[in-house]
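Participant: Let me see the structure of the following:
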Amino acid sequence: MGDNWNSSYVYGTDTISGWGNRYFFTYFTEMSERNPWRTSSEVTAFSLIFLISIFANVAIAICVIRFPDMRTVTNCFVLNLAAADLLFAVSIPAVAYSRFHETWKLGNIACRLIPYVQFVSGVVLLWTLAFISIDRHKCIVIPPYRSKMTPTEASIYSALIWLMGTVMFVPVLFWFREQETNGNKLICTLVFPKTESLDISFCFIVPVVLLACLLPMIILVYSYQRIFHKIISTRNTWANSCVMVNTIDSKKPRNNKGRRQSEISVSDIFTPWPRKLSLSQQEEIRINKHIKVVRVLFLNVIVVLLMWLPITIVMFLIFIDGRRPDENKEYFLRSHHFVITLIVAFLNTVINPVLYGVLSDNFRACLIKMLCFKGNHENGNILKENITPSSGRNQGFIKNTRKQSLGNSISELPHEIA
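Facilitator: Purely as a prediction, here's the structure:
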């Protein structure tokens, strides 16, 4: 086959979709001598991600379901996120097992279901994160700085996200299937139907990449960019409300020392060491809370982009590679490229519980209560801080918070933002 033979593209005869003799991408397996070090590394990564993801997401789900005080709008989306993470993680053992073998050994049903589950859970993950960012955008950027959404509405939106994902990827159940190669070996691959009048692969891949991947990412970036800008732009409001200035000082230019100390700079946000300022304790606590909020928001965007853009790009490149004529064998993608980006996407099922659960004061209190078996389990009182306008819970609190300023609202949000 030559030195340039790509072991991730194998030659076979398609008798179902009408393609005849052509090359097929192997996705989960690779027709070559296995590299023990690479296989062990992949399987070890899969195993660790699977165990941590199952434990973390089950714990998050129990917290929201078991304790009524945890059923806020944000946490309803977090629960949906945990469900999608768990579904995504369920496919990990099958993928890890396949990396030990050159051929597909799990059967035709598994070949159809595993990609379908991964696609559906992936789109649910991304759109749930997008809805979380939209809700936070309303809480922080748009007056009156509180969510109008209720937990019931959040549950309905979550159900609609699942419905969209399950319907959108129904064709995957038919197009992913076992394919026999010319060497009498089986692979699990994606075979689009062939028609003379319509390019089905293009009509499916391009809208899916745009609607299921790029659009929710764009919404995430836009929402958090607006939140980020809003928090930074309100620093003068924080300075006015925190720094004690006399009448003479208040007439001085805005760049006086005291006021400058109260502002949040970009270096304050992204440097790990504490701010070295001689401010009042109250102001330091308040400003540090704002910095924490911005850091978590920024981390949310970076994590989503880093973990979902690679597999989105690789899937698009597989699509481009597959459009080559059979005479052109210069395929540049390998199965391990797909698997590595899949591992990165799987890693998001571990990061999500950390960003949206462990970093939350309320979730930490809930987890400690469950692990230590402390407290009164019947009343379910978990919330350590007052309910904020962003929490989307008990409407009785809204009247008392309508006059709350944006600065005060944000200063109480880190446990919700996280």
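Participant: From now on I want contacts and neighbour counts done on CA atoms only, so please keep to that.
Facilitator: Will do.
Participant: from memory L406 sits against I140, does it?
Facilitator: Yes: applying Cα atoms under 8 Å, one finds L406 in contact with I140, separated by 7.1 Å.
Participant: Pick out whichever of those two has more residues nearby.
Facilitator: Each of L406 and I140 has its neighbours counted (other Cα atoms under 10 Å); I140 has more, 24 against 21.
Participant: Nearest spatial neighbour of that one, chain-adjacent residues omitted?
Facilitator: Of all residues not flanking I140 in the chain, I227 sits nearest, at 6.4 Å (Cα to Cα, 6 or more residues apart in numbering).
Participant: okay, now the one you found: neighbour count?
Facilitator: Applying other Cα under 10 Å, we find 24 residues neighbouring I227.
Participant: show me the residues around it that make contact.
Facilitator: Going by Cα atoms under 8 Å, 6 or more residues apart in numbering, I227 touches 136-137, 140-141.
Participant: Using TSV, lay out those residues together with distance to H336.
Facilitator: Output for the contacts of I227, formatted as TSV (distance: Cα to Cα, whole Å):
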residue	distance to H336
R136	37
H137	38
I140	42
V141	43
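Participant: end to end, how far does stretch 9-21 reach?
Facilitator: One end of stretch 9-21 to the other measures 13 Å (Cα to Cα, to the nearest Å).
Participant: Helices of the stretch 101-250 of the chain, residue ranges please.
Facilitator: In the stretch 101-250 of the chain, the segments counted as helices under DSSP state H, counting those that start in this stretch are 107-140, 151-168, 170-175, 200-208, 215-233, 235-242, 247-250.
Participant: Compare those and give me the one nearest T401.
Facilitator: Closest approach to T401 among these (Cα to Cα): helix 107-140, 12.7 Å.
Participant: Tell me which of the helices of the stretch 101-250 of the chain is the most buried.
Facilitator: Most buried of the helices of the stretch 101-250 of the chain, by mean neighbour count (mean count of other Cα atoms under 10 Å): helix 107-140, with a mean of 22.
Participant: Let's see this one next, to set against the first:
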Amino acid sequence: MVYGNSQINRSFFYDTDNCTVYFTYFSEFNRLWEGAAFIEAVVMSIIFLLSIFENGIIIGFIFNSRKSRTVTNFFVCNLAIGDILFVSSAPLVAYVRITGTWYLGDGMCHLLNYGMFVCSNTMIWTMVAISIDRYICIVIGIPTSRRLVPVHIVLICAGIWLTTSCCFLPTAFFFHLQDIHLDHGVITFCTLTWPSGHIHYSVLFTTMLLLLGFGLPVLIISLNYYRIFKKFWSSKRAIDTQNVSGIQRCTRTRKRKEQRIVKTLILLVVIFVLMWLPIVIVFSMIREDIENERNEMPSYGLTWALIIAYLNPCVNPFLYGFMNEEFLRKLRYCRQYRQSNEQTAVSRTNLREGQTSASNL
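Facilitator: As a prediction, the model looks like this:
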């Protein structure tokens, strides 16, 4: 449909004056069903609340327990912080999905998209750091005390944040508000426009996103966990060749523990690919649409790919926290301690009631 000097296609605008195609990203117009925006908003809000609650528990556990302040758990804490910051964009995206037109201001257009790129890639590379830490600990066998101290962990985490912040700094400048004048008024949306010239910035950015934001992390994580898997498998075969009856019970316990660890490692890789691959594919398709002027990728495609990525902060606390033996022991201890206190309180109440009844007699 053509309005004034612009062509609208639900998620794309073609400005005939500037001969430029704009993708609306989080905004969408001329929806076939307006209720879809509210469904998207509700789903994102639920994911946001669950992620904040789960990651808050993980951070609180690590800071409140001295025994839990290990090298891996410091990385897990950094991952939880990245999870919270990344998923905190969900309410703002949900608001834009409902309103369509961007009402959050020009500054938020720059900051929101830049922050999402930085936080998501910080999460990804923190997961890479965790896989490297587990590889060094399990396969190489270097004790934690000989590896790193908390200051080193802080520097590594700060380096991850600084590197991702620098890599995606261009998005803070090239995301901007775009006003489109239609016959019935003006609409505003936040879009990404690369500078024109001989350098194909969109190709460079998409390539960097594919390599640094997905391809290389998947390769490193897969290799590290594959080596850990081989280590467990070789130890399992060695144990299977032994027939000493005195160690059979210990062997069975160890087997169950190793099987659980192997399943967790496989699950980590599978979930990582399933949750981050869709948004990488969608960004690539958006670039192809704009370059070839096909204008076919709908904005809700990007939204649901982002929702899948938002699920990762919900899953990470289970994979990196709730599956941790020490964390589970702490939870069981707290639950038993609370139940003991409740039973003690009930006993004291019953004792006081019995003493009162005896005195009345």
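Participant: Fetch the TM-score of the aligned pair.
Facilitator: Once superposed, the chains reach a TM-score of 0.85 (TM-score structural alignment, normalised by the length of the second structure), with 331 aligned residues with a Cα RMSD of 2.5 Å.
Participant: between the contacts of I227 of the first structure, which is closest to P151 of the first structure?
Facilitator: Closest approach between the contacts of I227 of the first structure and P151 of the first structure, by Cα to Cα: R136, at 14.1 Å.
Participant: check contacts around the closest one.
Facilitator: Taking Cα under 8 Å, 6+ apart, we find R136 of the first structure in contact with 147, 223, 227, 390, 417.
Participant: mind checking how far the second one is from P143 of the first structure?
Facilitator: If I follow you right, that is S223 of the first structure. Distance from S223 of the first structure to P143 of the first structure, by Cα to Cα: 15 Å.
Participant: burial count for R335 of the second structure?
Facilitator: For R335 of the second structure, the neighbour count with other Cα under 10 Å is 12.
Participant: what about it, distance to N341 of the second structure?
Facilitator: Going from R335 of the second structure to N341 of the second structure by Cα to Cα gives 10 Å.
Participant: max-length helix in the first structure?
Facilitator: Assignment by DSSP state H gives helix 281-322 as the longest helix of the first structure.
Participant: Could you give the number of residues near P193 of the first structure?
Facilitator: Using other Cα under 10 Å, P193 of the first structure has 15 neighbouring residues.
Participant: which position in the second structure aligns with it?
Facilitator: By TM-score structural alignment, P193 of the first structure lines up with P195 in the second structure.
Participant: Also A84 of the first structure?
Facilitator: Alignment note: A84 of the first structure maps to G82 in the second structure; criterion TM-score structural alignment.
Participant: mind listing what its match touches?
Facilitator: By Cα under 8 Å, 6+ apart, the residues touching G82 of the second structure are 119-120, 122-123.
Participant: Could you point out which of those residues is nearest to T72 of the second structure?
Facilitator: Nearest member of those to T72 of the second structure, counting by Cα to Cα, is M123, at 14.2 Å.
Participant: how about the closest one, what's its partner in the first structure?
Facilitator: By TM-score structural alignment, M123 of the second structure lines up with L125.
Participant: hang on, the earlier thing: for the longest helix of the first structure, give me the average deviation versus the second structure.
Facilitator: With mean Cα distance after the TM-score superposition for the first structure, helix 281-322 of the first structure departs from the second structure by a mean of 1.1 Å once superposed.
Participant: Next, the angle helix 215-233 makes with that helix.
Facilitator: If you take axes from the mean of the first three to the mean of the last three Cα atoms, to 10 degrees, helix 281-322 of the first structure sits at 160 degrees to helix 215-233.
Participant: Tell me what angle helix 281-322 of the first structure forms with helix 200-208.
Facilitator: Using the same axes, to 10 degrees: helix 281-322 of the first structure against helix 200-208 is 170 degrees.
Participant: in the second structure, what residues pair with helix 281-322 of the first structure?
Facilitator: The aligned range for helix 281-322 of the first structure is 249-290, by TM-score structural alignment.
Participant: Report the buried residues of the strand or helix carrying the match of A84 of the first structure.
Facilitator: Assessed by DSSP states H and E, G82 of the second structure sits inside helix 71-87. Buried residues in helix 71-87 of the second structure, defined by neighbour count with 16 or more other Cα atoms under 10 Å: 71-87.
Participant: try stretch 280-293 of the second structure
Facilitator: Neighbour counts using 16+ other Cα under 10 Å place 280, 282-290 of stretch 280-293 of the second structure among the buried residues.
Participant: which other residues reach stretch 67-79 of the second structure?
Facilitator: Under the criterion Cα under 8 Å, 6+ apart, residues 58-59, 61-63, 122-123, 126-127, 129-130, 133-134, 144, 148-150, 153, 157, 320-321, 326-327 lie in contact with stretch 67-79 of the second structure.
Participant: at 7 Å what do you get?
Facilitator: Defining contact as Cα atoms under 7 Å, 6 or more residues apart in numbering, one finds that stretch 67-79 of the second structure is touched by 59, 62, 123, 126, 130, 133, 144, 153, 157, 320.
Participant: give the contact list for the residue nearest to V170 of the first structure when sequence neighbours are not counted.
Facilitator: Of all residues beyond its chain neighbours, the one nearest V170 of the first structure is Y116 (7.5 Å), with distances taken as Cα to Cα, 6+ apart. The contact partners of Y116 of the first structure, taken as Cα under 7 Å, 6+ apart, are 169, 172-173.
Participant: With Y14 of the second structure instead?
Facilitator: Applying Cα under 7 Å, 6+ apart to Y14 of the second structure gives the contacts 6-8, 20-22.
Participant: among those residues, which recur in the first structure?
Facilitator: Of these, the ones still in contact in the first structure (both residues aligned by TM-score structural alignment, their matches' Cα atoms under 7 Å) are 20-22.
Participant: can you put those residues in JSON lines and add neighbour count?
Facilitator: Listed next are these as JSON lines, based on neighbours: other Cα atoms under 10 Å:
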{"residue": "T20", "neighbour count": "13"}
{"residue": "V21", "neighbour count": "19"}
{"residue": "Y22", "neighbour count": "20"}
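Participant: Inside helices: which ones of the residues you listed?
Facilitator: Counting by DSSP H, these place none of their members in helices.
Participant: Among those, which lie within strands?
Facilitator: Residues of these located in strands (DSSP state E): 20-22.
Participant: among the contacts of Y14 of the second structure, which two are most distant?
Facilitator: Farthest pair in the contacts of Y14 of the second structure (Cα to Cα) is I8 and T20. Separation: 12.4 Å.
Participant: re the thing from before, so how far does the helix holding G82 of the second structure sit from its counterpart in the first structure?
Facilitator: For helix 71-87 of the second structure, the mean distance to aligned residues of the first structure following superposition is 0.4 Å (mean Cα distance after the TM-score superposition for the first structure).
Participant: Before I go, just wanted to say thanks for your time.
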